[in-house]
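Enquirer: Sharing a model that was predicted from the sequence below.
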Amino acid sequence: MVSLTRISEYVAQTANIIGGVLELDVLIVDRSLRIIGDSDLASVSEEECIRKDSILAKVMAEKEQIILSSKEHNAGCASCLQRNLCMVEMIIGIPIFFESKILGSIGIIANTLYDKEKMINNQENYLKFIDRMIELLTNRLKEEQALEEISLLKKRMEVVLDSIDDFLVLVSRDGEILQTNLNFKNIFKRKKPKYLNEVLCADVVDQLLNDSEEVKFKEVKVNKIHDFLLSSKPVIVDQKDHGALLSFKSIKDVAVEMNELYTHSMDVVFDDLVGESPQINMVKERIKQIASSSSTVLIDGETGTGKEVIARLIHNTSTRSNAPFVAINCSAIPEDLMESELFGYEEGAFSGAKKGGKIGKFQLASGGTIFLDEIGEMALHLQSKLLRVLQERQVNKIGGLESTEVDVRILAATNKRLEDLVKQGRFREDLYYRLKVIPITSPPLRERKDDIRLLVDYFISYYASRIGKDINGISDNAMGILMEHPWKGNVRELRNVIEFSINMSTGDMITQTSLPFDLVHPTQEYDEDLNIEVVTQRLIEKALIKYGDSTIAKEMAAKSLGISVATLYRKMKELDLKNSIG
């Protein structure tokens, strides 16, 4: 609420000025009857008030000017105990209004007959002068109110700015730092910079201040230590450049936000690695053993065996679990884009490179884990760069001159035999051994059929709830069909079969009629061609694909086929299999 006490010093000065000009006593009180200004130049106590039946109190009550030229005309004077000692001969009381509300009153007092005569003779001029002084008082109140509103707005803006996770900086046209939020201040602690060139390198400062253009997500170092993405927006007022607002986002925070946004649904735990077979228990035990390590892990296994689940479980049980988990499928991204995805690029590195450049996946994963799925599909020239990251723990952006250190654990996965790719010259041998520090094999479902029942129950519970059906289990007949199926698609295929069957079920059980038709009625693999040479060729091909092309692998393939190694080599030559395998 507006009050004269907010400008008490100014009111006191005004009382002294009026008293000095008019050569009369002046008293100014607020609406609570407290004396704010007294022209006798004596200091006024905050508790000093006038009487409730005084003239100035009456002025505020009636909200109009009152002239008292005789004490006999005032009831308050009649009841005053100091009446006989009172020197006052005349009082003019004038109300003080602010936005139609009474704030107080001013009393002009004549203590002698000479002063009274002077007041009567100059009353009109005196009142004009007092009105002007009241106008000055109210203008001062408006200024104070505006300053208070500005101060409150500034405080609110500071609260808003400090609540923003980004680091915000407002700079002038010449690079002076005008305002920052708390996050930015915390970087520098006691030594706060005054100019932008104390924070950023010269070429970046020049771009921000001289180009007068927006900058988006430009990678910069602040204080030569902290990695940030910088965005800026010029401050244009009346078509004139007045500086810029800079927003810094920590690259580490960006990675964490992306991880929370895109991978929250994959917060896997050991219960998600369903199974109690020796093969799956061995995998679980291996994950526990390497939880505290930062060593590279190579996960091999057929498609659909759950290699990514294993990778995420390794990350979630490690000391890096609160840091980013960044997954990238090496077979899903075109070769010419893979390098920029992994390592990023600088602005202008190539035609079409976006302004500000791009952060690579390795930088986003720094402090956490990067999962390179289908690593066998990576091009040879990128394998060389990946090897350098493994050896030096540094990445180079495309078009960049400086290396950036990264602290990242690498997990790789493949459904191919990398040792065979090494022999064929399609995969670097040194990279292979760098990746295979800790090997983990994700077993195919056909080798752990005891887990099929557990997996079926798990998927029924999950999909029945998700689809909204009351499915309590699976019939023995349907379960028998699942147990006999070869599951070339492994756990992924089983999961899809259960989801399909729940959708197709009309009762509370999955039955044979709910299962996919081709699962219940499989086609014979060789019905179309019973030629013995064709069958022989296909069996040998399958054996070589399964065991590989090495000498030892061929011995194992021959044993599985029930023939000698010499016979295998002879058949391969007769059927010209040397060039058709791999």
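Expert: Structure's in. What do you need? Numbering: from 1, shown residues only.

Enquirer: going forward, measure contacts and count neighbours with C-alpha atoms only.
Expert: Noted.

Enquirer: which non-adjacent residue is nearest Gln279?
Expert: Pro443 (6.6 Å; Cα to Cα, 6 or more residues apart in numbering).

Enquirer: Take this one as well and set it beside the first:
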Amino acid sequence: MKIELGYIKNDIQNIADAIETVLKIDVTIVDENLIRIAGTGKYISKIGEQIDGYAFKKSLQDGEVIVIDNPKVSPICKECCRAGNCNEFGEICCPIVCDGKSYGVIGLIAFSEEQRKIIETNSDGMVNFLTRMADLLSGKLKAAIKSYELDIEKKKLETLVDGMDKSVVSIDVDGRIDRYNLKFKKMFNIKDDITGKIIFDIFKFIKIPDKYRKGHSFSASFSYKGGGKSIKGIYNMSRIELNGEIKGYVIDFTDKKEAIKNYNKMNKDRSIMIDNIIGESESIKKVKKETIMAAQSVSTVLITGESGTGKELFARAIHNHSKRAEYPFIAVNCAAIPDNLLESELFGYEEGAFTGARKGGKLGMFEIAHKGSLFLDEIGDMSLHLQSKLLRVLQEKEVNKIGAKSNIEIDVRIIAATNKDLESMVREGTFREDLYYRLNVIPIKLPSLSQRKGDIPLLIDYMIKEYSIKLEKSVEGIDEIALDRMQRYGWPGNVRELQNSIEYSVNMAQGSEITVDVLPKSILEYEEKFEEDETSAIETLEDLEKREIQKALKRYGVYKKDKELAAKALGISRATLYRKIEKYGIK
């Protein structure tokens, strides 16, 4: 939108009145469209009309002063459409010029011989006076243009700040709030205008350390309760400096829960849907159908299956197909975190709950996953103590943080997974029976890769394409002999092992196909053993069992949970393994 003289209309009329008072001649002022926007005497009633005077038009176009003291002989008047039929005795037109552009004209018009003589005898003085008045209007117009441009920039800035994904507030050096965005109002549920108020009085957690005033950057975690909201997050403070002097601060706030939610939106795993899971075998089709049905429910889900079968993949698919898809999906591996740390990770703690507790406390995974899904992987490795706390959360829909005086209501869907036989653990007393039934509302058992060997060619084809792009190789497929070897392999590590094998083979491949010679050693040795076993002497079942137990114990002997891993590989419980060891005298 362009600036016109109409923006200083009141100033223009005041100038017109002043000119008329000094010179005793009626004044008319027009804009660049020759619309009269101010006038005195007979022209007051004609404000808003368009004039057709040629002298005004020429003065506007040329940006020069025009003096007509005798219309009958003036060459300018001869060009006018009213030449010979004009009742004016004389006139002066002075352009209003700002930055080289004509925005309008100040005009003095004599309608009597007396007024004409005034113009004729004092034209130089009148021109000088009108020029000064035009310059005055030009200055006011320039100020109006600058003010308008500043208003535009201010509006742009407000729109930009309001469109930011962070809560932002700016303060002066004394902490007085001068501006904040809509996200800030929403985050802290601010109803009234807080402009001009001291931020430290409203948000007690905000501090400006002395070291920050001396040039260090600053950020800190915060905990806030107010306006019916409880928030934990991080705030960052940036200085506003001018000529080396601090003039104020800009503070932005990040809600930890919101950050997790946004991360899930950007995370590629968020795109995992049931159609993205490769497989056309009957066993996998059945699991896919069960997954879709589970997604429509709010009940807890227990996914079981061997290690490497894709339990987390199906858990994410359940979440992404559910009504909770827009909220966080939080995955916690119960076996990877020490028991004493797992409690604080899951349930969180308050400030000062124990020695070394973080200032401001810590959000637990249940709080972060509010409205979303919490995936508890390797649930069978959870201690009985934590099992009882988890059971209480499932029953009460509340979390008791470490060191907290009251519980926090949560709305979280639990999806648990394990590669252990929880029913056997219940019988052995290592897993709570009541928790088991709370978790096992919707059971989903994933087939091992050996139970869905028909999917191996599809999985291989997909993985070759993925790793060829990732590793910048031109491998396009696998030859028939290598594929046959891979299909005959037992795949104890399931899909994860297949994935590892394909990545290795793509790395080693020399041509456009994966051949037998680039397959992992474990697959080639398995095949050799398979061929040897067909011709070797037949062993008794007991000898075979003893040898396999010894092999399993040797393979997993370096691990902390060697007996547990060996039992799992053999497909028996740990108690059964101990009986077999004693039976065969294995040391």
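Expert: That came through, no problem. Note that the structure is predicted; figures quoted are calculated from it, not measured.

Enquirer: Show me what the helix or strand where Val506 of the second structure lies is packed against.
Expert: Here Val506 of the second structure, judged by DSSP states H and E, is contained in helix 494-508. Packing partners of helix 494-508 of the second structure (3 or more Cα pairs under 8 Å, 6 or more residues apart in numbering; DSSP states H and E): helix 456-470.

Enquirer: Tell me the gap between the helix it packs on and the middle of its chain.
Expert: 31 Å (Cα atoms, centre = their mean, to the nearest Å).

Enquirer: So Val11 of the first structure belongs to a helix, correct?
Expert: Yes - using DSSP: H, G, I helix; E, B strand; the rest coil, the secondary structure at Val11 of the first structure is a helix.

Enquirer: Tally up the residues packed near it, please.
Expert: 23 (other Cα atoms under 10 Å).

Enquirer: Tell me which residue of the second structure lines up with it.
Expert: By TM-score structural alignment, Val11 of the first structure lines up with Ile12 in the second structure.

Enquirer: Ok, Asn316 of the first structure next?
Expert: So Asn316 of the first structure corresponds to Asn320, using TM-score structural alignment.

Enquirer: Shouldn't that match be within a strand?
Expert: No - using three-state DSSP, the assignment for Asn320 of the second structure is helix, not a strand.

Enquirer: what about the helices in the stretch 351-500 of the first structure?
Expert: 361-364, 380-392, 418-423, 429-435, 452-467, 476-484, 490-504 (DSSP state H, counting those that start in this stretch).

Enquirer: The longest one: how far from the chain's middle?
Expert: Looking back up the chat, that one is helix 452-467 of the first structure. 35 Å.

Enquirer: do the same with the first one
Expert: In terms of Cα atoms, centre = their mean, the centre of helix 361-364 of the first structure is found 16 Å from the chain centre.

Enquirer: Just confirm the match of Val11 of the first structure contacts Ala38, I think it does.
Expert: Yes - counting by Cα atoms under 8 Å, Ile12 of the second structure touches Ala38, with 6.4 Å between them.

Enquirer: shared neighbours of these two, which are they?
Expert: Ile29 (Cα atoms under 8 Å, 6 or more residues apart in numbering).

Enquirer: Stretch 99-109 of the first structure: which residues count as buried?
Expert: Ile102, Leu103, Gly104, Ser105, Ile106, Gly107, Ile108, Ile109 (16 or more other Cα atoms under 10 Å).

Enquirer: and those residues as JSON lines, adding secondary structure and distance to Asn396 of the first structure?
Expert: Below are the buried residues of stretch 99-109 of the first structure laid out as JSON lines (DSSP: H, G, I helix; E, B strand; the rest coil; distance: Cα to Cα, whole Å):
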{"residue": "Ile102", "secondary structure": "strand", "distance to Asn396 of the first structure": "73"}
{"residue": "Leu103", "secondary structure": "strand", "distance to Asn396 of the first structure": "71"}
{"residue": "Gly104", "secondary structure": "strand", "distance to Asn396 of the first structure": "74"}
{"residue": "Ser105", "secondary structure": "strand", "distance to Asn396 of the first structure": "77"}
{"residue": "Ile106", "secondary structure": "strand", "distance to Asn396 of the first structure": "78"}
{"residue": "Gly107", "secondary structure": "strand", "distance to Asn396 of the first structure": "81"}
{"residue": "Ile108", "secondary structure": "strand", "distance to Asn396 of the first structure": "83"}
{"residue": "Ile109", "secondary structure": "strand", "distance to Asn396 of the first structure": "86"}
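
Enquirer: mind giving me JSON lines with those residues and columns for distance to Val268 of the first structure?
Expert: Converted to JSON lines, these look like this (distance: Cα to Cα, whole Å):
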{"residue": "Ile102", "distance to Val268 of the first structure": "70"}
{"residue": "Leu103", "distance to Val268 of the first structure": "69"}
{"residue": "Gly104", "distance to Val268 of the first structure": "72"}
{"residue": "Ser105", "distance to Val268 of the first structure": "76"}
{"residue": "Ile106", "distance to Val268 of the first structure": "78"}
{"residue": "Gly107", "distance to Val268 of the first structure": "81"}
{"residue": "Ile108", "distance to Val268 of the first structure": "84"}
{"residue": "Ile109", "distance to Val268 of the first structure": "87"}
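
Enquirer: Need the counterpart of Thr404 of the first structure in the second structure.
Expert: Under TM-score structural alignment, Thr404 of the first structure pairs with Ile408 in the second structure.

Enquirer: hmm, back to that, wait, what's in contact with the match of Asn316 of the first structure?
Expert: Arg270, Ser271, Ile272, Met273, Ala295.
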